[in-house]
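Visitor: The sequence isn't on hand, but the structure is:
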């Protein structure tokens, strides 16, 4: 088995250059055509001049992902000074630029035991961003490396010492980082290892005392009328599960419900996917992974907000009992749905989760799902699509997502979409017109969000849908603090929302 070392975060208020470590990480940026060290590096004037001259000699540009290694810098205890680019321009906030720069540096320091990060971070937000970026950028998933690769796999950076990071802030950052890493681990795990039953087992094992966990097996799902999850999962020998996580701290006066799509493998069902499209379909449970991880982080941080999470788990396969186009299923709450395309299965399991969440009358419902390829076409690989029935909640989540680095963009839900879900054989069908596919899926989900009060005129519970089909899994080159593979988005957004609701 490969080295499973995980990067730890350490606080310090000492001068960075004086600390014993394998490397000191500083930042450089280009301003007015000249590349210069970012203030806050902690180097002496002589050492800074040496680094500055070396950067000029190497032709450094100070751009994103640029890493320059320098050795033998007088006045620096570490034998290696690693200079990482910090772009001066671009839409990202300074905190996010620092987070990405720290991540790029941490990746370059794979195999090292200890590094000190002094990138010019000044505010509490910037210090926390450097800490997050370092720990998340160092992430590797080597659990399944065998004899042939284990010896050559580089271990993660052992320890990231962050200048200006206090002990309390280090504890808080570690809680969030550990949650993101747990979500990444779940998504990266092969589907022959992670399926509904073992996914549920992992959550139960990790929950501890603060979070109560209830697991519904197929018999219980049938008893509870969850026809969406049962229909999707009936083609697999591995039965579906609903996992309900409850965190209810004393004094909480707000209740947040989270619903996550947990399709542990998506073959497309009878409407089978092309082979190439199935290769990454272990990641189709990224919504449930992020919801589970965020709930655990919220509990570990002790945030005074009640959270109930619904993880809707199934494997979408082509077995003897597989769901067919034309089938009609009865969802939680009694509404009937005509099945049109068995590869649009995510919205079916989510509908049961949304109906269940609504029964608790929470203050807000947020669902997270790798739901539509259409969202990738609209927004690309790195941007979360945000839709919902409440403009204030939708816009708050979009703002929080962009503040923490989970790039997001709000999309509308035009009224003309709903009639395309009409069918003469059931209450509605689960797909509509091909165009605006992300918004069609969100419109279907909205049908299962309950009302906040009694009577026909009552408004729906405030609800927001996050389509993470693009950013949940990176198939391309690592960048910033994002490795190849699972991203762990939008764990940090959900934690930030809980903080906001807790006041």
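Guide: Looks like it arrived, so ask away. Quick caveat, the model's predicted, so the values are computed rather than measured.

Visitor: going forward, measure contacts and count neighbours with C-alpha atoms only.
Guide: Fine.

Visitor: where do the helices sit along the stretch 201-350 of the chain?
Guide: 218-223, 227-233, 275-278, 286-301, 346-358 (DSSP state H, counting those that start in this stretch).

Visitor: same deal with the stretch 351-500 of the chain?
Guide: 373-379, 391-404, 437-446, 491-502.

Visitor: any chance of the ones you listed in JSON lines, plus distance to residue 224 and mean neighbour count?
Guide: Converted to JSON lines, those look like this (distance: least, CA to CA, whole Å; neighbours: other CA atoms under 10 Å):
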{"stretch": "helix 373-379", "distance to residue 224": "31", "mean neighbour count": "18"}
{"stretch": "helix 391-404", "distance to residue 224": "30", "mean neighbour count": "19"}
{"stretch": "helix 437-446", "distance to residue 224": "19", "mean neighbour count": "24"}
{"stretch": "helix 491-502", "distance to residue 224": "28", "mean neighbour count": "21"}
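
Visitor: Let me have these in TSV, adding distance to residue 20 as columns.
Guide: Shown next, in TSV, are the helices of the stretch 351-500 of the chain (distance: least, CA to CA, whole Å):
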stretch	distance to residue 20
helix 373-379	45
helix 391-404	31
helix 437-446	51
helix 491-502	32
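
Visitor: follow-up on the earlier one: quick one: the helices of the stretch 201-350 of the chain as a markdown table, columns for mean neighbour count and distance to residue 323 too.
Guide: Shown next, in a markdown table, are those (neighbours: other CA atoms under 10 Å; distance: least, CA to CA, whole Å):
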| stretch | mean neighbour count | distance to residue 323 |
| --- | --- | --- |
| helix 218-223 | 15 | 15 |
| helix 227-233 | 29 | 6 |
| helix 275-278 | 11 | 18 |
| helix 286-301 | 28 | 22 |
| helix 346-358 | 26 | 12 |
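
Visitor: Relative to residue 401, which of those is closest?
Guide: helix 286-301 (13.5 Å; CA to CA).

Visitor: What helices and strands are in contact with the closest one?
Guide: Helices and strands touching helix 286-301, by 3 or more CA pairs under 8 Å, 6 or more residues apart in numbering; DSSP states H and E, are helix 167-188, strand 241-247, strand 255-266, strand 306-316, strand 364-369, helix 491-502.

Visitor: let's bring in a second one:
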């Protein structure tokens, strides 16, 4: 665990293993942003930039000897990219801090002297540093530990707003780390019951209450989607309800998360390569769990009810078949045309349960469709639903540094979900598959204001680490949903 604190000390006199400074790529040339250091030090380091090939671009990190005038052992130059109007944006600071701290694994301590002169900027640096310090070491012990201590050098070290921003950053980083840990866990260890146990353990000692429906209670309650998806596994499904209910809450938000702890595709089995990352198909449920816990930790005056729809989608003699008809919570029937379109089935049941409590808003988050990646790639999520809620999600994402793109729900695609034997089918047109999946979920929310977030690509990073984002689980969506709740708290 990385310790993080604010420090009013002169960074030039800080006896640390590393002093982190920012560079920028303004006007096609690298520039050092270190006005808080002695002029002689700035001039000396600036003169080195061309010879070192420093470009100041995002994710560029370079170590050099500290040299005269600095008490630290080394200087770490971390790139911000282009800086508009002379000030870096919050996301540029997050990413630069994260890239620098990630590169300092195995280091005892570091001082971050980045250009943060407002409480918002200090909070962004703190977020990036803590997110970049993340390590998943459950199964291997050979990687160097994250940097032990990080000081943020700032003139706002004693400012109440800056301190509050850092405390929020700690809560947020803990939530993201919790999601990443669950997503990265082996499906041998994380299955519906063990996930439910993890939720109970995480909520112990907090203001959050957890209740669990097992397979018998799900069947009795008419949760045909969750039961159908989970019936092919020896490890039965669960529906976990996570509740934070403060007194005098300003609003009630319901969050629903897809929790397929492993997705083989069922009898409509995936190719072997397509299964290699399918332990991450529960990222939506992990996100919901930790957003509710974060809302409670921040004492937000918003009631939040989380629903984790947990199942393992496996092929076996007891698995559901293409052409099976299942009856969902609330009574609608669905013809299962493809058992690999299972996420929408478990989500539909949970959405009905969530809407039965008449929340003001319901938002669901899921690694739902490969079509999302085709449309938007692996760093931008999609959001569909009621125009006002969809807009609020996009605004929250913009404020918190995540990328969600608003997408439509074209009514003309709804006909492709028609079934000759049931109320609707679980598959429709292949083209626009992300939108078709959204239309399917829309059938189960009635008149409740609603948004659907598809994070199939951004939830898991198969490439190299970047900024504060590690390889593996990313925690994408935590900041946006927490920002959505914070927005509701401020109304």
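Guide: Here it is on my side, so go on. No experiment lies behind these values; they were computed from the predicted model shown.

Visitor: Go through the helices of the stretch 201-350 of the first structure and name the closest to residue 137 of the first structure.
Guide: Nearest to residue 137 of the first structure, of all those, is helix 286-301, at 17.8 Å by CA to CA.

Visitor: corresponding residues in the second structure for that closest one?
Guide: Aligned by TM-score structural alignment, helix 286-301 of the first structure corresponds to residues 283-298 of the second structure.

Visitor: Now do stretch 410-418 of the second structure: distance from first to last residue.
Guide: For stretch 410-418 of the second structure, the first-to-last residue distance is 15 Å (CA to CA, to the nearest Å).

Visitor: and it, how far from the chain's centre?
Guide: Stretch 410-418 of the second structure has its C-alpha centroid displaced from the chain centroid by 30 Å (CA atoms, centre = their mean, to the nearest Å).

Visitor: what's the answer for stretch 437-456 of the first structure, then?
Guide: 24 Å.

Visitor: ditto for stretch 369-383 of the second structure
Guide: That offset, for stretch 369-383 of the second structure, works out to 14 Å (CA atoms, centre = their mean).

Visitor: what residues does it touch?
Guide: For stretch 369-383 of the second structure, the external contacting residues (CA atoms under 8 Å, 6 or more residues apart in numbering) are 390, 393-394, 402-407, 432-434, 437, 451-458, 461.

Visitor: Just tell me the aligned range of stretch 477-485 of the first structure in the second structure.
Guide: The alignment of stretch 477-485 of the first structure onto the second structure (TM-score structural alignment) spans residues 464-472.

Visitor: nope, stretch 112-128 of the first structure is what I meant
Guide: Stretch 112-128 of the first structure lines up with residues 107-123 of the second structure when matched by TM-score structural alignment.

Visitor: burial of residue 258 of the second structure, as a residue count?
Guide: Under the neighbour criterion other CA atoms under 10 Å, residue 258 of the second structure is assigned a count of 31.

Visitor: So what does it match up with in the first structure?
Guide: So, by TM-score structural alignment, residue 258 of the second structure is matched to residue 261.

Visitor: In contact with its match, which residues?
Guide: Applying CA under 8 Å, 6+ apart, the residues contacting residue 261 of the first structure are 284-288, 311-313, 346, 349-350, 368-370.

Visitor: swap the cut-off to 7 Å and go again
Guide: 285, 287, 288, 311, 312, 313, 346, 349, 350, 368, 369 (CA atoms under 7 Å, 6 or more residues apart in numbering).

Visitor: For residue 368 of the second structure, give me its contacts.
Guide: 343, 454, 456.

Visitor: Now do the same for it: its match in the first structure.
Guide: By TM-score structural alignment, residue 368 of the second structure lines up with residue 371 in the first structure.

Visitor: What is the neighbour count of residue 490 of the second structure?
Guide: Residue 490 of the second structure, neighbours per other CA under 10 Å, totals 10.

Visitor: Likewise for residue 420 of the second structure?
Guide: 8.

Visitor: and if you look at residue 110 of the second structure?
Guide: Residue 110 of the second structure: 28 neighbours (other CA under 10 Å).

Visitor: can you pull the contacts of it?
Guide: By CA under 7 Å, 6+ apart, the residues touching residue 110 of the second structure are 16, 17, 18, 19, 149, 150, 151.

Visitor: Which of these are still contacts in the first structure?
Guide: Retained in the first structure (both residues aligned by TM-score structural alignment, their matches' CA atoms under 7 Å) from these: 16, 17, 18, 19, 149, 150, 151.

Visitor: Which residue of the first structure sits opposite residue 315 of the second structure in the alignment?
Guide: Using TM-score structural alignment as the criterion, residue 315 of the second structure maps onto residue 318 of the first structure.
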